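**Q** build me a structure from this.
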Amino acid sequence: MVSFFNVVQLYTAYYPIIMTIVWIMGSWVSGLMTNRAMIKDDSQVKVTVLLAMFNEEYTISMALNSLSCLTYENFDVVIVDDKSEDESVTIVMRWMTAHPTIKMRLIQLPKNLGKAAALNEAIKVIHADFVLATDADATLAPDSIQQLLARVTNDHIGAVTGKPIVRNRTTLLGRLQALEYVVIIDRIKRAQDSLYGGIMTVAGVISLYRTDALRDVGGFDSAAITEDIDITWRLKKNNWHVHYNPKALVYILVPETLKGFFKQRIRWSVGGLEVLLKNISWSWKQGFSAQTLLLLDMCFSHIWAWFYVMTMTSFIITSFATRTFSLPGVIIFLYVLLFIIMFIQGIRQDEKQSHLSKRDLFELPFYSIFYWSTALMTAIISQFVVIFSKNSNGKWTSPDRGR
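**A** The predicted structure follows:
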């Protein structure tokens, strides 16, 4: 029993250290690859920007304005309204009238179907080579299409995702997420793409799909709680590659209340766990591969969450029983050192894309703790949700978005 708890304690302490080293090394490799990448002249490739909306009257105008600033020439826009109950449709129609040079089509669904089903309805009428899916509360960078296409280096690539940048930082939670996206989430995606040959999931807010690939897998799964994670793995199962380009930018709104934040992150974690359960058997049958490593990575994180709970419980009981309180100095030193290295790397590779301010950097001492604490709580909660929930669904909910 003692040996088992020793293993638990070692795993709890060293898992974050090992993963941080993997992220740092993978991001370094990714930086070498990204710096060599050149934007190709793909102006003849037709791209349809696809945007599904439901009750987006406060954000849709900004999203549409960003489309008018896109520098790529050969694109059109398809907006599918999933039976909004506010003024979203009126705003879109007014915008279309004011911008006649933008090729845009509005599809109004007769009833609410959910985001994935709404996207599938739009895909039926799209004839472009590629589909760039984005959200009604996001603004695309002017060169986002070119950057995404630059990562489509062969006919086996089914999707490429870009880098979200948090634009609402009026609260501590918003600024913490801004640092998280720059320093941690970008590290993870870079490492997955460079070391595993593909990423765990596309970002639903900026993903370029090959239209043939979408139709090959039957579009999005309307029953999936996270359609972006699900579509990533269905593409992989059909031998399509999925990659990441950190130079393709999109500016997003993130939750600014703890309730909204944890609701979003638990949904992400549940979606990832559902995908893990669906694909672990298939992955093992294919033999050891990059997909297996990605799924094992997810398994290890869920195991770590429970080991951490066990270790902390034991630590608290022992501390009270012996009336002593001591922390492992070497482990803490490694945490701090890797934290500093990862932060410096993240800021350098960001190249001021995220426009971090001095105010954002005041949250520097907290962001790593913030990330791992969030991962811990959402991993455990999502396991209970998956076990006790009868079924998932892809219905729309009204998210918490800062302004």
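**Q** drop to CA atoms for contacts and neighbour counts, all remaining ones
**A** OK.
**Q** near V22, how many other residues are there?
**A** 17 (other CA atoms under 10 Å).
**Q** please determine how far it is located from A223.
**A** Using CA to CA, to the nearest Å, one gets 34 Å for the distance from V22 to A223.
**Q** S61 and R94 touch, don't they?
**A** No - between S61 and R94 there is no contact under CA atoms under 8 Å: 9.9 Å.
**Q** of the two, who's got more company?
**A** S61 (18 against 11).
**Q** now that one: which helix or strand?
**A** Element membership for S61 (DSSP states H and E) is helix 60-67.
**Q** just checking, what packs against that helix?
**A** Helices and strands touching helix 60-67, by 3 or more CA pairs under 8 Å, 6 or more residues apart in numbering; DSSP states H and E, are helix 88-98, strand 139-140.
**Q** residue contacts, A118?
**A** 52, 80-82, 109 (CA atoms under 8 Å, 6 or more residues apart in numbering).
**Q** next, format the residues you listed as a markdown table and append secondary structure and distance to N120.
**A** Output for the contacts of A118, formatted as a markdown table (DSSP: H, G, I helix; E, B strand; the rest coil; distance: CA to CA, whole Å):
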| residue | secondary structure | distance to N120 |
| --- | --- | --- |
| A52 | strand | 10 |
| V80 | strand | 10 |
| D81 | strand | 12 |
| D82 | coil | 11 |
| L109 | coil | 12 |
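**Q** just give me the closest of these to H99.
**A** V80 (17.9 Å; CA to CA).
**Q** hang on, isn't V80 packed against A52?
**A** Yes - using CA under 8 Å, V80 is in contact with A52, at 4.8 Å.
**Q** what sits in contact with each of those two?
**A** 118-119.
**Q** strands of the stretch 251-400 of the chain, residue ranges please.
**A** With strands called from DSSP state E, counting those that start in this stretch, the stretch 251-400 of the chain shows none.
**Q** could you find the closest non-adjacent residue to the most centrally placed residue in the chain?
**A** Centroid-nearest residue in the chain, with CA atoms, centre = their mean: A203, separated by 4.0 Å. For A203, ignoring the flanking residues on the chain, the nearest one in space by CA to CA, 6 or more residues apart in numbering is T161 at 6.0 Å.
**Q** can you list the buried residues in whatever helix or strand that neighbour lives in?
**A** Using DSSP H and E, T161 sits within strand 157-166. Under the neighbour-count criterion of 16 or more other CA atoms under 10 Å, strand 157-166 has 157-166 buried.
**Q** just stretch 95-114 next, same as before
**A** So stretch 95-114, judged by 16+ other CA under 10 Å, has buried residues 96, 104-108, 112-114.
**Q** show me where the stretch 101-250 of the chain has helices.
**A** Ranges of helices in the stretch 101-250 of the chain, per DSSP state H, counting those that start in this stretch, are 115-123, 144-150, 172-179, 186-195, 211-216, 227-237.
**Q** helices and strands around the third one, which ones?
**A** Secondary structure elements in contact with helix 172-179, counted by 3+ CA pairs under 8 Å, 6+ apart, are strand 157-166, helix 358-361, helix 364-388.
**Q** before we move on, back to that, closest to D212 among the buried residues of strand 157-166?
**A** G158 (8.2 Å).
**Q** now show me the structure for the sequence below, then we'll compare the two:
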Amino acid sequence: MWYQDILDWLLGFAFYYPLFMAYLWMAGALYFYFSKEQNEPLYNAPPVLPEYPHVSVLVPCFNEGDNAYETIGALLQLNYPHYDIIAINDGSSDNTADIINDIASKHAKVKAVQLASNQGKAMALTMGAMLSSSEYLVCIDGDAVLDPNCITWMVRHFISSSRVGAVTGNPRIRNRSTMLGKLQVGEFSSVIGLIKRAQRVYGRVFTVSGVVAAFRKSALHEVGYWSTNMVTEDIDISWKMQTNYYDVRYEPNALCWILMPETLKGLWKQRVRWAQGGAEVLLKFKNIFLNVKKRRMWPVYAELVVSIIWAYVMCAIFLLWGLGKFVDLPSSLYIKTIIPEWNGVLLAMTCLLQFALSLFIDSRYEPKIRRYYYWMIWYPMLFWLLSAATTIVGLPAALIKDRNKRATWTSPDRGIHQNRTNP
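**A** Got it, this is the predicted structure:
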């Protein structure tokens, strides 16, 4: 019957989509690694540049009293000859304002900017960019610790081509003593890092990392800086850059040590925001297929659409399985079990292969990262379900959102303080 065909299609799609994408990402990442990465010097031995243009490091802060000294202190130790630091306090309710004022009073490199009320990260970044006299801006979060050589690795891309509008760095997880922390170490390697490498090979990058990215100021000015009404300003600025024909590159040697949620509640809030941000970009750039000049963004758009469809297909499968426990469904709609069979074993083996490949690549930057391979066996069970669930919640949130409302800050879960690993 026709609905049996539909069910078969749903089950097949739920299985073959992640399988296909896993091998697509692995192939692209391998090409990137062998063609662009393998023969590079290590991240702690940056290349000698023909020039070292002045760079401004923008640090937007909202309630970063616990992290500001550490973050800005690390910035003062950068191995780059010409830079300054602009710390923007976006109406924090804690002692962030006093801390950045104190640092600025002691270090000539640091400028403190105080915004009277919470205007959102996009506005804080735009204000910092406006106050900077530099053509190149490195933007990091107020709880991040930048590697001393990060700026040099990023600036080389801007020097190499005037069409480079942004460079995204390589975030590394600091808090990794809990299970969620360990899983995210592997996730940033096997999913986020792997995908960014592959996307650079295939054409366009879905998004820069909001926690560490560099920008050409003239390109930012051309595209109108960061959008204050988008819940994820990093995704939006990436699409604005690339739809205006600027190149966005990935630099794996540009390391930045970051804090991530270590509670399910904090992780859920973060991923819902990411999912909503992706959906908002789909809605904003829905006319992208009308312009053939923007065709290099078409695969990125299409993949995001398909990933959202996959989330809803997974939801439908679970609903049918659950309903079958309480309602007499037609045999053609009855799903006996969601426990993986042979196809699940194949998918699991593919995941393990992807995790092994990505951790091998990333061991270049963290030699001991392969020890987290064991923890990644739990990743599909937790994070795939989390991804599907947050996508289901994020899409309606994007659809009903007031487009004129400014996106402001909330204080995220940054993990357990004593669980942090010093870079």
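**Q** quick one on the thing from earlier: redo the helices and strands packed on helix 60-67 of the first structure as JSON lines? Include distance to F307 of the first structure.
**A** Formatted as JSON lines, those follow (distance: least, CA to CA, whole Å):
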{"stretch": "helix 88-98", "distance to F307 of the first structure": "47"}
{"stretch": "strand 139-140", "distance to F307 of the first structure": "40"}
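**Q** who wins for proximity to T397 of the first structure among these?
**A** Among those, the nearest to T397 of the first structure by CA to CA is helix 88-98 (15.6 Å).
**Q** with the second structure superposed, average distance for the closest one?
**A** In the superposition against the second structure, helix 88-98 of the first structure averages 2.5 Å from its aligned positions (mean CA distance after the TM-score superposition for the first structure).
**Q** contacts for that helix next, please.
**A** By CA under 8 Å, 6+ apart, helix 88-98 of the first structure touches 53-57, 60-61, 64, 81, 102, 104, 106.
**Q** taking those residues, tell me the two that lie furthest apart.
**A** N55 and I102 (22.7 Å).
**Q** re the thing from before, got the contact list for the aligned residue in the second structure for the residue nearest to the centre of the first structure?
**A** In the second structure, the residue paired with A203 of the first structure is S209, using TM-score structural alignment. S209 of the second structure makes contact with 168-171, 234, according to CA under 8 Å, 6+ apart.
**Q** same thing with D147 of the second structure?
**A** 74, 78, 254-257.
**Q** how about D90 of the second structure?
**A** In this structure, D90 of the second structure makes contact with 60-62, 114-121, 124, judged by CA under 8 Å, 6+ apart.
**Q** ditto for A63 of the first structure
**A** 135-140.
**Q** which of those are retained in the second structure?
**A** Conservation of the contacts of A63 of the first structure in the second structure, assessed by both residues aligned by TM-score structural alignment, their matches' CA atoms under 8 Å: retained contacts are 136-140.
**Q** quick one: buried residues of stretch 268-279 of the second structure?
**A** Residues 268, 270-279 are the ones in stretch 268-279 of the second structure that count as buried (16+ other CA under 10 Å).
**Q** that stretch corresponds to what range in the first structure?
**A** Going by TM-score structural alignment: stretch 268-279 of the second structure matches residues 262-273.
**Q** how much does that stretch stray from the second structure?
**A** Mean deviation for stretch 262-273 of the first structure: 0.7 Å (mean CA distance after the TM-score superposition for the first structure).
**Q** the second structure: which residue goes with D76 of the first structure?
**A** Match for D76 of the first structure (TM-score structural alignment): D84.
**Q** look up how far W239 of the second structure lies from the aligned partner of Y181 of the first structure in the second structure.
**A** Under the alignment (TM-score structural alignment), Y181 of the first structure pairs with F188 of the second structure. Distance, F188 of the second structure to W239 of the second structure, by CA to CA: 21 Å.
**Q** also L259 of the second structure?
**A** From L259 of the second structure across to W239 of the second structure, the span is 25 Å (CA to CA).
**Q** what's the closest of the contacts of S209 of the second structure to T390 of the second structure?
**A** D234 (18.4 Å).
**Q** stretch 17-28 of the second structure corresponds to what range in the first structure?
**A** Counting by TM-score structural alignment, stretch 17-28 of the second structure corresponds to residues 15-26.
**Q** quick one: residues in contact with stretch 285-299 of the second structure.
**A** With contacts defined as CA under 8 Å, 6+ apart, stretch 285-299 of the second structure is touched by 203-204, 242-243, 245.
**Q** report the contact partners of the residue mapped onto M179 of the second structure from the first structure.
**A** In the first structure, M179 of the second structure lines up with L172, judged by TM-score structural alignment. L172 of the first structure is in contact with E363, counting by CA under 8 Å, 6+ apart.
**Q** can you tell me how far L172 of the first structure sits from F366 of the first structure?
**A** L172 of the first structure is 10 Å from F366 of the first structure, by CA to CA.
**Q** what of D41 of the first structure?
**A** D41 of the first structure is 43 Å from F366 of the first structure, by CA to CA.
**Q** same thing with N279 of the first structure?
**A** 35 Å.
**Q** okay, those two: which has more neighbours?
**A** N279 (17 against 12).
**Q** what's the spacing between the equivalent of A219 of the second structure over in the first structure and S289 of the first structure?
**A** By TM-score structural alignment, A219 of the second structure lines up with A213 in the first structure. Per CA to CA, A213 of the first structure is found 21 Å from S289 of the first structure.
**Q** neighbour count winner among the two?
**A** A213 (21 against 12).
**Q** in this structure that one contacts G158, no?
**A** Yes - the pair A213 of the first structure and G158 passes the contact test of CA under 8 Å, sitting 5.4 Å apart.
**Q** what sits in contact with each of the two?
**A** 235, 240.
**Q** buried residues, the biggest helix by length in the second structure. List them.
**A** Counting by DSSP state H, the longest helix found in the second structure is helix 2-32. Using 16+ other CA under 10 Å as the test for burial, helix 2-32 of the second structure gives 7, 10-11, 13-15, 18-19, 22, 25-30, 32.
**Q** next one: stretch 379-391 of the first structure
**A** 379-380, 382-383, 385-386.
**Q** what does stretch 208-224 of the second structure give?
**A** Residues of stretch 208-224 of the second structure classed as buried by neighbour count (16+ other CA under 10 Å): 208-217, 219-220, 223.
**Q** again with stretch 303-312 of the second structure
**A** Counting neighbours by 16+ other CA under 10 Å, stretch 303-312 of the second structure gives 304, 307-312 as buried.
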